[in-house]
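Enquirer: Sequence isn't available, so here's the structure alone:
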């Protein structure tokens, strides 16, 4: 859990610096650069909240089932953080390659966490109550998977087929990469 909390703290610091950048650009002290609005949002949602979610859910699930505290899964941690960093590079550049790669890595990390939570079972006869906790976490992670697909879809031209109304930089990507042909 400690590595996740360290990363959450780093993303929170980055979000604070992004907020300072926004105030400096509104005062015309620093120029605004492309994609900064999305970065401010994603430092909090993807950065901080995801780190906390990935760090805490295995511990809470193990505690609920009276299991020993699970060891950190470095594969999940690495995939998640490399994926987030690729997203944070690709979004302001409006470049679909790091966006797709980052979204894919976050998707894989989330799937591995889902598998880890699904394998946690109660010790024989020692259930901590109803089994709703694990199901709640698993359903939340499924919503995260949907969010990864939709968020990545914004930047790859999937908005139409997914029935999503919005821009999120799709026109800028089409102009720069010409992938609509």
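Expert: Yep, it's here. Predicted, not measured: the structure shown is a model, and the values here were computed from it.
Enquirer: from here on, contacts and neighbour counts on C-alpha atoms
Expert: Will do.
Enquirer: Secondary structure element for residue 61, which one?
Expert: Using DSSP states H and E, residue 61 maps to helix 50-64.
Enquirer: mind checking the SS state of residue 104?
Expert: helix (DSSP: H, G, I helix; E, B strand; the rest coil).
Enquirer: just the helices in the chain please.
Expert: Counting by DSSP state H, one finds helices in the chain at the ranges 2-26, 36-42, 50-64, 74-93, 96-119, 132-156, 159-162, 170-177.
Enquirer: Could you name the helices and strands sitting against the second one?
Expert: For helix 36-42, the elements it packs on are helix 2-26, helix 74-93, judged by 3 or more C-alpha pairs under 8 Å, 6 or more residues apart in numbering; DSSP states H and E.
Enquirer: Presented hereafter is structure B, for comparison with structure A:
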């Protein structure tokens, strides 16, 4: 019973620290951008308007092999992939896949963490080498970045190549654990 109580407390604390719906990064109000959760939003605002997607090396020292792909667009209340336009999502996925191939050949993976476990408000994809043997039967197969489904209910997803198709694994929250640190 104590273990259950501890787990529920931990889950509640994680939800409080998570970004959506608690994000308040408003590019029109610089004071809101001071929050730690707006760090990637500040980075996006510092980028040139073109290209629409940019990349950052993950600054976490425990993730030396990771990169992030971020949309340059910053708008109030756009904190998840579902709030990006279809064109913005396709551009983000296509650019991230190109960068992943450049870095890892055909061993790449992309991960988008669910809302409850993200610590940054600006939508971003984790780029890394897919850990061998993580494939699960819970996926949909698509042919292009435009076909990658939008996660529902704040869920995350991860994507990797499978022949000339893409496997998109849905219904998870913490997805970046499928990538080499």
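Expert: Yes, it's here. Source: prediction; values computed, not measured.
Enquirer: What does the superposition give as a TM-score?
Expert: Once the chains are laid over each other, their TM-score by TM-score structural alignment, normalised by the length of the first structure reads 0.24; 71 aligned residues with a C-alpha RMSD of 5.4 Å.
Enquirer: okay, the helices of the first structure in a markdown table with mean neighbour count next?
Expert: Shown next, in a markdown table, are the helices of the first structure (neighbours: other C-alpha atoms under 10 Å):
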| stretch | mean neighbour count |
| --- | --- |
| helix 2-26 | 16 |
| helix 36-42 | 18 |
| helix 50-64 | 20 |
| helix 74-93 | 19 |
| helix 96-119 | 20 |
| helix 132-156 | 17 |
| helix 159-162 | 12 |
| helix 170-177 | 15 |
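Enquirer: Could you export the helices and strands packed on helix 36-42 of the first structure as CSV, including distance to residue 132 of the first structure?
Expert: Formatted as CSV, these follow (distance: least, C-alpha to C-alpha, whole Å):
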stretch, distance to residue 132 of the first structure
helix 2-26, 24
helix 74-93, 24
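Enquirer: do you know how far residue 104 of the second structure is from residue 8 of the second structure?
Expert: Separation of residue 104 of the second structure from residue 8 of the second structure (C-alpha to C-alpha, to the nearest Å): 38 Å.
Enquirer: Oh, that last question was meant for residue 159 of the second structure, not what I typed.
Expert: Look at residue 159 of the second structure and residue 8 of the second structure: by C-alpha to C-alpha, they are 30 Å apart.
Enquirer: Comparing these two, which shows the higher neighbour count?
Expert: residue 159 (27 against 12; other C-alpha atoms under 10 Å).
Enquirer: Give the burial count for the closest residue to that one other than its chain neighbours, as a bare number.
Expert: Excluding its sequence neighbours, the residue lying closest to residue 159 of the second structure (C-alpha to C-alpha, 6 or more residues apart in numbering) is residue 168, at 4.6 Å. Using other C-alpha under 10 Å, residue 168 of the second structure has 21 other residues around it.
Enquirer: quick check, residue 168 of the second structure in a strand?
Expert: Yes. Under three-state DSSP, residue 168 of the second structure falls within a strand.
Enquirer: quick one, what contacts it?
Expert: Each residue near residue 168 of the second structure by C-alpha atoms under 8 Å, 6 or more residues apart in numbering is listed here: 139-142, 148-149, 157-160.
Enquirer: cool, residue 40 of the first structure as well?
Expert: By C-alpha under 8 Å, 6+ apart, residue 40 of the first structure lies in contact with 15, 18-19.
Enquirer: Make a markdown table from those residues and add distance to residue 133 of the first structure to it.
Expert: Shown next, in a markdown table, are the contacts of residue 40 of the first structure (distance: C-alpha to C-alpha, whole Å):
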| residue | distance to residue 133 of the first structure |
| --- | --- |
| 15 | 30 |
| 18 | 35 |
| 19 | 35 |
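Enquirer: Nearest to residue 41 of the first structure among the residues you listed?
Expert: Checking these against residue 41 of the first structure by C-alpha to C-alpha gives residue 15 as the nearest, at 8.1 Å.
Enquirer: could you measure the closest one against residue 102 of the first structure, distance?
Expert: From residue 15 of the first structure across to residue 102 of the first structure, the span is 19 Å (C-alpha to C-alpha).
Enquirer: by contact count, what packs against the helix or strand harbouring residue 93 of the second structure?
Expert: Assigning secondary structure by DSSP H and E places residue 93 of the second structure in helix 86-104. Helix 86-104 of the second structure sits against strand 53-57, strand 67-71, strand 108-112, strand 125-129, with contacts defined as 3+ C-alpha pairs under 8 Å, 6+ apart.
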